[in-house]
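Enquirer: 3D model of this:
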Amino acid sequence: MAADWSQLPEDLLQQIYQKLNNQFYQLRFRSVCSPWRSSISKNHLNNLPTKLPSSCSNSNNTSITLSLSKRSIFLITPPPNQQTLNPWLIKIGPDSNNQTHLWHPLSRDTQFPLYHPIIIDFNQISVRDLGREFVIGNFPSRRPLYIDCNNSLDPGKVVVCDTWHNGIDRCSLLLTIHGTGELAIFRCGDEQWTLIPSISEFPYTDVCMFNGRPIAVDIFGEVVEVRPDLSLDLVVEHGMYGGKKKVLVESDGELLLLVSGHLSYDYDDSVLDDDGEGIYDGAVQIDVFRLDEKEKKWLHVKDLGNRVLFWGEDCAFSASFIGNGNCVIFSDAVFRSVHSAELGISVFHLDGRCTSPLSDFPCYSNLFWPAPEWVKLNIDNSRVCVLD
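Expert: Coordinates of the predicted model:
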């Protein structure tokens, strides 16, 4: 008699689920059948709370809490015998009302306009898991109302480490950047955020997970790893003095650093960014560096091969494409450009050192909304949710 796998005990299903460190496999686990799906909470965040304190002390802000939501980034790829078709890039996650939506992959707040509800069955369509994005705070509001800017978080990019060990047992944590430029950490069981004493006099600009380790970079390229005892282990010293913005991205097992600048500097102080600074109206240029951990330095990368790097508001990720690559696709909102390209997205080509509108390259613009025709043929418009 064939075994009925749908009748496995719930505690056994939960043990199996916890062994799946890759989120995409976790999604497929929940897609097997209704009992397997119901055995795991939809908003399972490795025992992390869905509400977080907005400050790092027990002062006036203790009554203010911020929401935590998780979004997953996927590349839906065509069947092996139809490689000439365009893939589809999506981001799936809940809104402020905990309703699942399709989000623009490079935007924190923009949802895809679903005129008809759809369901995507990941067991039927080939999908590549490109990463995830954790968002603190409600949307579309970019930041919470600060009571004390020296005590509040800057809820931009946040990363979650679910394989961390605190010396006793497995412990999940969140890592983000405090409003002062210091690192802030929230561990399972904590009641408030903890500021990590810095080993640098300069503010940190980005955080990421690399090989299961929480990593941060400051404005001059110094990289540190957060250790379980909350000490900082120096990975790369200072030595990179150019660029207005820096962001980390893991790509094919490598840690890359994207550094932005401008080809022209037409400064406009009549338009201010989120930090109250004037905006540069000029073409963006981007340099890519690869971390050499053995030599403890950044190496300049001039050719990414068939890899494409994506730089969004609160996320950065990469993907490989047959016959295309060696470029960075970025949201203009990252740089607060005065003049945005069509759809607010541009392409920087590493070989020609130039920036182009996304619309000039259908092989890239077709990655975004709307869904390609071959995808539409494989989804059911009669259902009312996105299967995740």
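Enquirer: Please make it C-alpha for all contacts and neighbour counts, starting now.
Expert: Fine.
Enquirer: Run through who's touching stretch 341-358.
Expert: Contact with stretch 341-358 is made by 283-287, 302-303, 326-333, 359, 364-365, as judged by CA atoms under 8 Å, 6 or more residues apart in numbering.
Enquirer: Can I get the buried part of the residues you listed as one PyMOL selection?
Expert: Selection of buried members from the contacts of stretch 341-358 for PyMOL, criterion 16 or more other CA atoms under 10 Å:
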select buried, resi 283+284+285+286+287+326+327+328+329+330+331+332+333+359+364+365
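Enquirer: Helices of the stretch 101-250 of the chain, residue ranges please.
Expert: Using DSSP state H, counting those that start in this stretch, no helices are found in the stretch 101-250 of the chain.
Enquirer: mind listing the strands in it by residue range?
Expert: 127-136, 159-165, 170-177, 183-187, 194-196, 204-210, 213-218, 223-226, 232-236, 245-251 (DSSP state E, counting those that start in this stretch).
Enquirer: need the ones you listed in TSV with distance to Trp311 and mean neighbour count, can you?
Expert: Formatted as TSV, the strands of the stretch 101-250 of the chain follow (distance: least, CA to CA, whole Å; neighbours: other CA atoms under 10 Å):
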stretch	distance to Trp311	mean neighbour count
strand 127-136	12	19
strand 159-165	15	19
strand 170-177	18	21
strand 183-187	21	22
strand 194-196	27	17
strand 204-210	12	23
strand 213-218	16	23
strand 223-226	19	22
strand 232-236	22	17
strand 245-251	8	22
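Enquirer: one more to line up against the first:
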Amino acid sequence: MDTPNPRIAIPWSDLPPELLDTIAKRLAAAIDVRRFRAVCRSWRSSTPPYKFPTIELPFFNNCQSSGRKHSGAYFILTQRIVYRIQLPNSKNPDFWLVKLEDSDNGKVRIINPVTHRKIEVPPAVQMPKVLNTLDFHVSEVCKGYALRYVNPSNQSDDYYDFRYAKKVAFSANAETGEYVVMIIDLRSRLLRITSDRKKWTLFHGSVGSYNFAAAKFYDVATVKGRLCATDASGDIWAFDSKFGWRISSYDGDGAFKRRMVELCDGELALVEEMGKVDGPCDLIFQVKQPFVDVAVYALSKLLKKWIDIKAMHGGIVVVGDDCSFSIPIKELNAARIFYTDRYSFLQSEILAATGDYTCFECDCREGVCTCILELETVAADDEVANDYVKCVFDGFYGQNIGVYESETGETGTALMFPEYASIFWPPPAWLSHR
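Expert: Predicted coordinates for the structure are as follows:
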């Protein structure tokens, strides 16, 4: 006679509420919460839908803007999540990268995964009104953050996409609700605000001869669970609630941008963008050819120093405005690095006598940014392979994305390589056919 199994099988739908609550509290990713709620009715009723908390932050006290009044204005911290969507159980390696931001009306905004700009969906593009995550393999790639401007006395959309901070990082304790927001402002200074003291504070203090308040910062992000920042000199700093300490440094010089990113193998890397313009620029015409060189340095765990990577492993690296990430792709022999390439030229008063020009990053919306209004500038735009590509990528054209191929060293606008840009836009046909 068979001995009965002493364990009693309990249906998933009959799990006790306290156990469901314990499981739900451990789900940090929005997609995991959605999958959890999709199991059955009892699980769905036990857990509310994922919603990033509403965090209101004060407007900057000494904000240099376009001269318009900001009385009563404040910021709302918004979260953008990058998803990788694939067909389930398919040998097709194709995937789609999409960045979504929840809006106040319950809908979502589609944000360019590389830039911070909204993608306007043309009428000809078929987008499903509802995406059933059970029909696809959906994974969360990374999270980015931004400051959304709110002014009850001025409802104009002119301010919605204007960047009041070059970069925003966020860290929170899920149990206590305490949080820290760190930003790099338009003057490249590092500021922070905490849940217990809602006031923007310039990160100051010194370590030896290093002065935080005088430093020029390029990036701030959460790296391996810690808030970190990198500056113009190549130093990387990690921060606790009180101060910071140096992780590593290298002799970096001449970069317009420097971003931290974790590579596919877990290695920390710095991706730099440097100008290729040697002489004066003719401001009468728009700049069409890309003028950005890309360099990647990885922090070798063995050597404890930065080494230049000439040929990276197969995958893509996205060096974005609000978040950076990497995805391994075994079908690729080398890495493709996507970055923003909207730059402008200006002739400064100091250099005007010699006829030289300087370059700066300006990706604010025309009509809002004072540098567009007051200075003679020109922005690099997307160069396309042909008119057909421009038609296919309608809605994506003008987003100013560059791509660098690590094996060949080729660089150019993403739409010069449509086979590369297709991971971002347009949405794959199979997305609407499920």
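Enquirer: Go ahead and confirm Val308 of the first structure touches Gly323.
Expert: No. Using CA atoms under 8 Å, Val308 of the first structure is not in contact with Gly323, being 11.1 Å away.
Enquirer: So if I had to pick from those two, which one is more boxed in?
Expert: Remark: of Val308 of the first structure and Gly323, Val308 carries more neighbours, 22 against 8, as counted by other CA atoms under 10 Å.
Enquirer: element containing the equivalent of the more buried one over in the second structure?
Expert: For Val308 of the first structure, the aligned residue in the second structure is Ile316 (criterion: TM-score structural alignment). Per DSSP states H and E, Ile316 of the second structure falls inside strand 315-319.
Enquirer: Ok, Asn98 of the first structure next?
Expert: For Asn98 of the first structure, there is no helix or strand it lies in under DSSP H and E.
Enquirer: Also Pro35 of the first structure?
Expert: Using DSSP H and E, Pro35 of the first structure falls in helix 34-39.
Enquirer: Please apply the same query to Cys371 of the second structure.
Expert: Using DSSP H and E, Cys371 of the second structure falls in helix 370-374.
Enquirer: residues in the first structure aligned with that helix?
Expert: Per the alignment by TM-score structural alignment, helix 370-374 of the second structure matches no residues in the first structure.
Enquirer: Any idea how far that helix is from the middle of the chain?
Expert: Put simply, helix 370-374 of the second structure sits 25 Å off its chain's centre (CA atoms, centre = their mean, to the nearest Å).
Enquirer: Just the buried residues of it, please?
Expert: Going by neighbour count (16+ other CA under 10 Å), the buried part of helix 370-374 of the second structure is 371-372.
Enquirer: re the thing from before, mind giving me CSV with the strands of the stretch 101-250 of the first structure and columns for distance to Trp298 of the first structure?
Expert: Output for the strands of the stretch 101-250 of the first structure, formatted as CSV (distance: least, CA to CA, whole Å):
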stretch, distance to Trp298 of the first structure
strand 127-136, 23
strand 159-165, 22
strand 170-177, 22
strand 183-187, 22
strand 194-196, 24
strand 204-210, 15
strand 213-218, 12
strand 223-226, 10
strand 232-236, 8
strand 245-251, 12
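Enquirer: for the ones you listed, which one sits closest to Val375 of the first structure?
Expert: strand 127-136 (11.4 Å; CA to CA).
Enquirer: The closest one vs the second structure, mean deviation?
Expert: Following the fit onto the second structure, the mean deviation recorded for strand 127-136 of the first structure is 1.3 Å by mean CA distance after the TM-score superposition for the first structure.
Enquirer: Which strands and helices lie in contact with that strand?
Expert: strand 65-76, strand 159-165, strand 316-320 (3 or more CA pairs under 8 Å, 6 or more residues apart in numbering; DSSP states H and E).
Enquirer: counterpart of it in the second structure, which residues?
Expert: The aligned range for strand 127-136 of the first structure is 138-147, by TM-score structural alignment.
Enquirer: and Leu13 of the first structure, what element?
Expert: Counting by DSSP H and E, Leu13 of the first structure is found in helix 10-18.
Enquirer: Which elements pack onto the helix or strand that comes right after that helix?
Expert: Sequence order places helix 23-30 as the next helix or strand after helix 10-18 of the first structure, per DSSP H and E. The elements that helix 23-30 of the first structure packs onto, with contact taken as 3+ CA pairs under 8 Å, 6+ apart, are helix 34-39.
Enquirer: need the contact list for the equivalent of Trp193 of the first structure over in the second structure.
Expert: Correspondence of Trp193 of the first structure to the second structure, assessed by TM-score structural alignment: Trp200. Applying CA under 8 Å, 6+ apart to Trp200 of the second structure gives the contacts 58, 60, 191-193.
Enquirer: May I ask which two of those residues are separated the most?
Expert: Going by CA to CA, the pair spanning the contacts of Trp200 of the second structure furthest: Pro58 and Leu191, at 12.8 Å.
Enquirer: measure stretch 180-188 of the first structure end to end?
Expert: Stretch 180-188 of the first structure stretches 23 Å from its first residue to its last (CA to CA, to the nearest Å).
Enquirer: repeat for stretch 311-319 of the second structure
Expert: Stretch 311-319 of the second structure has an end-to-end distance of 17 Å (CA to CA).
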